[in-house]
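Trainee: Sequence below, structure please.
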Amino acid sequence: MTSHMVSATVAGTWTLGDLTVNRIGFGAMRLTGSAAFHQGTPSDRGQAIGVLRRAVELGVNHIDTAAFYFSRLRSANELINAALSPYPDDLVIVTKVGPARDAGGEWVTPARPDQLRGQVEENLRQLGRDHLDVVNLRLMGQESISEHFGALAELRAAGLVRHLGISGARPQHLAQAQEIAPVVCVQNPYGIAAPGGDEMLRECAAHGIAFVPFFSIAGEGREAGAVKAEHDQVDAVARAHGVSSAQVRLAWTLQQGAHVLAIPGTGNPEHLVDNVAAGALRLTVEELQLLDSTGRPAS
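Mentor: Here you go, the predicted structure:
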């Protein structure tokens, strides 16, 4: 499959509230470092800006970011601002709040409900915007999210935030949030051979909510990046189509439901083109079953 002319529009669209996005988006975390947003060698600034601009040229209109995505020399939000402002009218920037890091990059106590406004305003400053399209509350192990989500609902009512979502959540959290304000998306780790996740996938489908997996390519590698030894089943499907294993993983993700969005991240221009092209890859029922046999437990 050639990938140099494939647009993000090929995978179809979904809506986040009243915002329409192409189902292939872009995750900005990896722009800040080679291994993860909090470690590794910072990527070349010019190349990172070029990747963001190329993504938009390829039809990407959904970018995932956060103020806590930064490394020694790079801030994801600052790179997005420098590369894309003034922003295209159809560009949807999704950020997240909850986790907190100090100036040295160390994780500190997650934000209290009364501190979430400060985090939202930090994202607004860095991105150079007067409102945020979508803000996800990133859960940090709490059983109840009502107080935190309620604080974000107040910011939505005040016009600082347009739509709300949750991240790292379980179905009970989705139910809690929906009692307070509409939820337009759920971001959870999910992918081939990833443990669990199917229950939330189904819950989102039932409510017409976007399900946005992260680590779809990285799999077990998580923040560190793609696994070094790929599963035989993934390699077999990749060889059959003449594509990379990353493209197979993304195609599998997108074929889990029309409400599933993908936000692969990279600082490599060639990988960006390949990731977008994965939206055109159609796997057969037999191939999907083969990939399911990698041991991804049912939830």
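Trainee: drop to CA atoms for contacts and neighbour counts, all remaining ones
Mentor: Will do.
Trainee: Buried residues, stretch 259-272. List them.
Mentor: 259, 260, 261, 262, 263, 264, 265, 266, 267, 269, 271, 272 (16 or more other CA atoms under 10 Å).
Trainee: Rebuild the residues you listed as TSV, extending it with secondary structure and distance to residue 45.
Mentor: Output for the buried residues of stretch 259-272, formatted as TSV (DSSP: H, G, I helix; E, B strand; the rest coil; distance: CA to CA, whole Å):
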residue	secondary structure	distance to residue 45
259	coil	33
260	strand	31
261	coil	27
262	strand	24
263	coil	21
264	coil	19
265	coil	15
266	coil	13
267	coil	10
269	helix	13
271	helix	17
272	helix	16
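Trainee: Looking at those residues, spot the one nearest residue 235.
Mentor: residue 271 (17.2 Å; CA to CA).
Trainee: From residue 32, how far out is the closest one?
Mentor: Using CA to CA, to the nearest Å, we find residue 271 at a distance of 16 Å from residue 32.
Trainee: One more: residue 101?
Mentor: For residue 101, the distance to residue 32 - CA to CA - is 15 Å.
Trainee: Of the two, give the one with the bigger neighbour count.
Mentor: Of the pair residue 101 and residue 32, residue 32 is the one with more neighbours under other CA atoms under 10 Å, namely 30 against 17.
Trainee: gap between stretch 211-220 and the chain center?
Mentor: Its chain's C-alpha centre and that of stretch 211-220 lie 8 Å apart, by CA atoms, centre = their mean, to the nearest Å.
Trainee: where along the stretch 1-150 of the chain do the helices fall?
Mentor: 45-57, 76-84, 116-127, 146-157 (DSSP state H, counting those that start in this stretch).
Trainee: Deepest in the core, which of those is it.
Mentor: Among these, helix 76-84 has the highest mean neighbour count (mean count of other CA atoms under 10 Å), at a mean of 21.
Trainee: To compare with the earlier structure, here is another sequence to fold:
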Amino acid sequence: MSPRTNTAAATGTWRLGDLTVNRVGFGAMRLTGTAPFDLGVPRDRERSIGVLRRAVELGVNHIDTAAFYFSSTRSANELINRALAPYPEDLVIATKVWPGRDPSGAWGWATPAQLRGQVEENLRQLGRDHLDVVNLRVPPSRRNGSIAEHFGALAELRDAGLIRHLGVSNVTSGQLGEALAIAPVVCVQNPYGIGALSEDQALLRLCGELGLAFVPFFAIAGSGREAGPAAGDSEAVCAVAHAHGVSVAQVRLAWTLRQGPHVLAIPGTGDPDHLAQNMAAGTLRLSDEEVARLTSLGRGPSGRS
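Mentor: As a prediction, the model looks like this:
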């Protein structure tokens, strides 16, 4: 691989426990197909491998993945292994457990006892003897329930040396508190972006107060979620993008990074050109007025899937 250019380091670093990462990372969800969970036509294998290698050349040292990121013939974890092993010493790979998919693509949710099997699946696919960060991804149906039993099972795997650090994903502030009472937490990975709910904004601030990384997903896609950004975008976002001569996606990423030094970004793509744009978003300087205008687009409290 070519020497790194450290584009990802333009916005500084943050620590996940004892691991230092650049604030702009990479999400692996879109490496396996044009629709992330589609078992139809996969992305070109060599192109996906090239995107991963280029991301590292640009200074990415934080990759977010999961064993359930796969299409008919592509696995994100195995692509990461093929592209980057032997891994750079500073590369942090974060994965997530609790959801799972069988070979047909059908979804399921693991019991606490089954989490070890999910952790070991990630270890095998990535070719690692331990996982840097494992996030407990809470199902939508448990948004108001206890996560203590599942998080406690992960804490045991951490004590056994299979996991270095723990995080939580798709949680409420109450669930974060529940996890912290069981074991140290280094990051919270929740949906967040322009138009975020007030409860999500409050959780982001709480993470900053606690010194925890807040790692938004769907920062670009917004309400489009796995399907990608919606066809239309607000006039305010488009106006800011036009003023800077950049894409709407770059504005959304730049705004997200302005939410605090503890906020990390993990934009994902299988397109080399989009990768370059995502990395460049870290150097986009929005004015305070632009940030305030975009922040005012918040929806306020409402339901969420």
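Trainee: one step back: now the helices of the stretch 1-150 of structure 1 in CSV, with distance to residue 67 of structure 1?
Mentor: CSV is the format used below for these (distance: least, CA to CA, whole Å):
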stretch, distance to residue 67 of structure 1
helix 45-57, 17
helix 76-84, 6
helix 116-127, 6
helix 146-157, 16
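Trainee: hey, where'd the strands end up in the stretch 51-200 of structure 2?
Mentor: Assigned by DSSP state E, counting those that start in this stretch, the stretch 51-200 of structure 2 shows strands spanning 62-64, 92-97, 99-101, 107-109, 131-137, 163-169, 187-189.
Trainee: JSON lines for these, including distance to residue 51 of structure 2?
Mentor: Below are those laid out as JSON lines (distance: least, CA to CA, whole Å):
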{"stretch": "strand 62-64", "distance to residue 51 of structure 2": "12"}
{"stretch": "strand 92-97", "distance to residue 51 of structure 2": "16"}
{"stretch": "strand 99-101", "distance to residue 51 of structure 2": "25"}
{"stretch": "strand 107-109", "distance to residue 51 of structure 2": "27"}
{"stretch": "strand 131-137", "distance to residue 51 of structure 2": "22"}
{"stretch": "strand 163-169", "distance to residue 51 of structure 2": "26"}
{"stretch": "strand 187-189", "distance to residue 51 of structure 2": "23"}
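Trainee: mind checking which of those is nearest residue 297 of structure 2?
Mentor: Judging these by CA to CA, what sits closest to residue 297 of structure 2 is strand 187-189, at 21.7 Å.
Trainee: what range in structure 1 does that closest one sit on?
Mentor: Alignment of strand 187-189 of structure 2 against structure 1: residues 185-187, by TM-score structural alignment.
Trainee: By how much does that stretch deviate from structure 2 on average?
Mentor: Here stretch 185-187 of structure 1, set against structure 2 after superposition, deviates by a mean of 0.4 Å using mean CA distance after the TM-score superposition for structure 1.
Trainee: May I see the buried residues of that stretch?
Mentor: Within stretch 185-187 of structure 1, the residues that count as buried by 16+ other CA under 10 Å are 185, 186, 187.
Trainee: can you give me how far that stretch is from the chain middle?
Mentor: 9 Å.
Trainee: which other residues reach that stretch?
Mentor: 16, 136, 164-169, 204, 209-214 (CA atoms under 8 Å, 6 or more residues apart in numbering).
Trainee: Taking the chain centroid, which residue in structure 2 is the extreme one?
Mentor: residue 243 (28.2 Å; CA atoms, centre = their mean).
Trainee: Show me what it lines up with in structure 1.
Mentor: By TM-score structural alignment, residue 243 of structure 2 lines up with residue 240.
Trainee: Would you double-check that that match falls in a helix?
Mentor: Yes: assessed by DSSP: H, G, I helix; E, B strand; the rest coil, residue 240 of structure 1 belongs to a helix.
Trainee: So what's the gap between stretch 82-102 of structure 1 and the chain middle?
Mentor: 12 Å.
Trainee: next one: stretch 258-272 of structure 2
Mentor: Per CA atoms, centre = their mean, the centroid offset for stretch 258-272 of structure 2 relative to its chain is 8 Å.
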